[in-house]
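Engineer: quick one, structure for this:
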Amino acid sequence: MVCVHYGPHGERLIRRGVELSEMLGAPLYVLNVDSSDSDEYNQSKEMFMAVWKRLAEEAGAEFMVRKRRGRKTTDVIVEAAEEKDVTQIIIGQSAQTLWQELTKRNFVNELISKMKMMDLHVVAVQRMRAGLEETHEEGVISYLVKNEGVYQLSDEPEGQDYIKGKFFHELHTEFENGLFRIEQDGKARYLHICEGTLSDPL
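Structural biologist: Here you go, the predicted structure:
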């Protein structure tokens, strides 16, 4: 069972799940734990959800969405896994998505302590970045230009408030969706771009 949440890493994780599923000859499940407290429409999230559903369908996997409703994310994951008799769980370790809590050691320990007869696979950010060429076009120099409090993707620097970086356009989409790489404290940081607008906090 692959656990995916808001962000492009979900595609990479699903592909990893497909490989493991085929190797084991086992059915594949893709789980999204919805942590929102309302049913308010979120266009960015819905776009990612559409991609995940398509990938799951193409792989013959079952796509599941479970509301957290005040419960711990670990409880929701284990509950879904037990319901489907899952033996392998895949999660992503990334501080750049709403799965930020997964980077905390206590989350992984807590999840493992609740798992029965299951193995946990944690896919690191660095390994997913190495696979950018599988999911995104080659990066090009671009700019994030601030306009009415929102940073928007641009080919040229405009005004006084802009950020220079490299934009990796997501494959198989007509929209300006992808990752924007900047250098921060000597390290590369990847920001999510959805329909030409920055969706991550700076």
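Engineer: rest of the way, CA atoms for contacts and neighbours
Structural biologist: Will do.
Engineer: stretch 63-83: end-to-end distance?
Structural biologist: 14 Å (CA to CA, to the nearest Å).
Engineer: residues in contact with stretch 10-29: which ones?
Structural biologist: 1-4, 30, 51-52, 55-56, 59-64, 90-92, 123, 128, 131, 135 (CA atoms under 8 Å, 6 or more residues apart in numbering).
Engineer: next up, for comparison:
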Amino acid sequence: MVEEFKRITPKEALKKLKEEQRGHLKIYLGYAPGVGKTYSMLNEANNRLKKGEDIVIGYLESHQRKETEAQIGELEIIPRKKIEYNGVIMEEMDTEAIIARRPTTVLVDELAHTNVPGSKNKKRYEDVEEILNHGINVISTLNIQHLESYNDVVRQITGVTVRETIPDRIVENADEVVVIDIAPNALINRLKGGYIYKPENIGRALKNFFRKGNLNALRELALRKTAEEVDEELEEYRKEHGIKENWHVIERVMVCISSSPTSKKLIRRGATIARRFKCDWTVVYVNCTKIFAPKMTEKDKKMLESHFRLAKQLGAEVVTLTGKSIPKELARFAAEKYITQIIIGHSTRTKWQTILRGSTITKLLKLIRDIEVHIIPNQ
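Structural biologist: This is a model prediction of the structure:
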């Protein structure tokens, strides 16, 4: 048997080569200033330097924190580029100098920074992408509130509109994301101790951004974002290695509905469970094409549409499947989406219907494994 190989175009080959030659991006992610992102980045860099790696500082913002500055150690610092703006000399990262120096790895603090007008690139993350494209690895830092998709959420939480944002794809495409976590109480104590801001700014910070409620909410955003990234990587790993088992790393809820009025109860139960686990959930309806399946009336269709509206209002994804076997379609979908909990209602079939057509629940239980099933009473 002759094995066939798919030929790729020169354009595809060039794209693949560039991806392979591109530097690796590692991001230290935090939920607020002062959690220790820059400190951790410098600590890692010094360990690498001791092992012989050619690693330098491209841009560092210590905010005059002594414990952070003490971590610079023997690391080489690339001098900043001076740019005149409105008669004032400003300093920015010298991207060209870094590329010319060509270290193995460069540290670039504050990834979301906006460069001074007149710089080659508007944003620092664009400088970083240019460095990566030259095959140089980058280690950077970022706070969760600077992600573009969280801009509205952060404003609702803190009352502050974050002006400097970066596209989510920067974090999503990073080779490694490390969350630097610290309990809000410990962070507040660090702030009061003068380790984050100057004494004259501490009181204002405590009344505004550093309120404990704000910090708890931002911390949850950072942890959930990282969990999403890890979950996507895990899913890719399972697919690559043909792993079918659900490892229950993160909860996923599936609610099975019909046109029955009692389905609203199932949807509400699904919303409650999803809120409890703070996870995604899906409401699934199966359009059965089996020849003896009951045909939907106009009343059924209207009822089903009202179920869909309720599910969407409560934050669920709504999916309609089509197939001859309802249990098989539900089981297939649950396996594909790594569902961990299924919510389904008691059968409304009569005794004779169950004898003739069987029980959807019984058939479903035989088809699935490692999934919790909640059977909800109709009344």
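Engineer: would you pull the TM-score for this pair?
Structural biologist: Between these two chains, after superposing, the TM-score reads 0.52 (TM-score structural alignment, normalised by the length of the first structure); 119 aligned residues with a CA RMSD of 2.6 Å.
Engineer: hmm, back to that, just the buried subset of the contacts of stretch 10-29 of the first structure, please.
Structural biologist: 1-4, 30, 51-52, 55-56, 59, 61, 63, 90-92, 123, 128, 135 (16 or more other CA atoms under 10 Å).
Engineer: filter these down to just the ones in strands.
Structural biologist: 2-4, 30, 63, 90-92, 123 (DSSP state E).
Engineer: pick out the most distant pair among these.
Structural biologist: Spanning the widest gap among these are Phe63 and Val123, at 19.7 Å by CA to CA.
Engineer: quick one: contacts for Lys53 of the first structure?
Structural biologist: Applying CA under 8 Å, 6+ apart, the residues near Lys53 of the first structure are Phe63.
Engineer: okay, the helix ranked longest in the second structure sits on what stretch of the first structure?
Structural biologist: If you go by DSSP state H, the second structure has its longest helix at helix 212-240. Alignment of helix 212-240 of the second structure against the first structure: no match, by TM-score structural alignment.
Engineer: what residues sit buried inside that helix?
Structural biologist: Buried-residue list, helix 212-240 of the second structure, by 16+ other CA under 10 Å: 212, 214-215, 218-219, 221-223, 225-226, 229.
Engineer: what packs against that helix?
Structural biologist: strand 25-30, helix 151-158, strand 176-179, helix 184-192 (3 or more CA pairs under 8 Å, 6 or more residues apart in numbering; DSSP states H and E).
Engineer: what's the most buried one of those?
Structural biologist: strand 25-30 (a mean of 23; mean count of other CA atoms under 10 Å).
Engineer: so where do the strands sit in the second structure?
Structural biologist: 25-30, 55-59, 76-77, 81-85, 88-92, 105-108, 137-143, 176-179, 253-257, 281-288, 317-323, 341-345, 372-376.
Engineer: is it possible to get a markdown table of the ones you listed that adds distance to Ile98 of the second structure?
Structural biologist: Converted to a markdown table, the strands of the second structure look like this (distance: least, CA to CA, whole Å):
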| stretch | distance to Ile98 of the second structure |
| --- | --- |
| strand 25-30 | 15 |
| strand 55-59 | 7 |
| strand 76-77 | 10 |
| strand 81-85 | 11 |
| strand 88-92 | 12 |
| strand 105-108 | 8 |
| strand 137-143 | 11 |
| strand 176-179 | 22 |
| strand 253-257 | 48 |
| strand 281-288 | 46 |
| strand 317-323 | 46 |
| strand 341-345 | 51 |
| strand 372-376 | 54 |
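Engineer: nearest to Glu240 of the second structure, of the ones you listed?
Structural biologist: strand 176-179 (19.0 Å).
Engineer: in the first structure, what range does the closest one match?
Structural biologist: Counting by TM-score structural alignment, strand 176-179 of the second structure sits on no residues of the first structure.
Engineer: ok, now stretch 26-33 of the second structure?
Structural biologist: Using TM-score structural alignment, stretch 26-33 of the second structure finds no match anywhere in the first structure.
Engineer: next: stretch 274-288 of the second structure.
Structural biologist: Using TM-score structural alignment, the partner range for stretch 274-288 of the second structure is residues 21-35.
Engineer: ok so, going back, between the helices and strands packed on helix 212-240 of the second structure, which gets nearest to Ala334 of the second structure?
Structural biologist: Once these are compared by CA to CA, strand 176-179 is nearest, at 28.8 Å.
Engineer: show me the contact partners of that closest one.
Structural biologist: So strand 176-179 of the second structure is contacted by 25-30, 171, 222-223, 226 (CA under 8 Å, 6+ apart).
Engineer: which one among those gets closest to Leu187 of the second structure?
Structural biologist: Checking the contacts of strand 176-179 of the second structure one by one against Leu187 of the second structure (CA to CA), the nearest turns out to be Gly30, at 11.6 Å.
Engineer: wait, isn't the closest one in contact with Lys37?
Structural biologist: Yes: with contacts counted by CA atoms under 8 Å, Gly30 of the second structure reaches Lys37, the gap being 6.5 Å.
Engineer: quick check: Thr340 of the second structure vs Leu321 of the second structure, distance?
Structural biologist: In terms of CA to CA, Thr340 of the second structure sits 19 Å off from Leu321 of the second structure.
Engineer: more neighbours: which of the two?
Structural biologist: Thr340 (21 against 13; other CA atoms under 10 Å).
Engineer: which residue in the first structure aligns with the more buried one?
Structural biologist: Match for Thr340 of the second structure (TM-score structural alignment): Thr87.
Engineer: nearest spatial neighbour of its match, chain-adjacent residues omitted?
Structural biologist: Spatial nearest neighbour of Thr87 of the first structure, excluding adjacent residues (CA to CA, 6 or more residues apart in numbering): Met118 at 4.3 Å.
Engineer: is it true that the one you found touches Asp85?
Structural biologist: No: shown here, Met118 of the first structure and Asp85 do not form a contact pair, counting by CA under 8 Å, at 9.2 Å.
Engineer: of these two, which one has the most company?
Structural biologist: Applying other CA under 10 Å to Met118 of the first structure and Asp85 shows that Met118 carries more neighbours, namely 16 against 12.
Engineer: if I look at the equivalent of Ser258 of the second structure over in the first structure, how far off is Gln96 of the first structure?
Structural biologist: When the first structure is aligned by TM-score structural alignment, Ser258 of the second structure is paired with His5. In this view, His5 of the first structure and Gln96 of the first structure are 11 Å apart by CA to CA.
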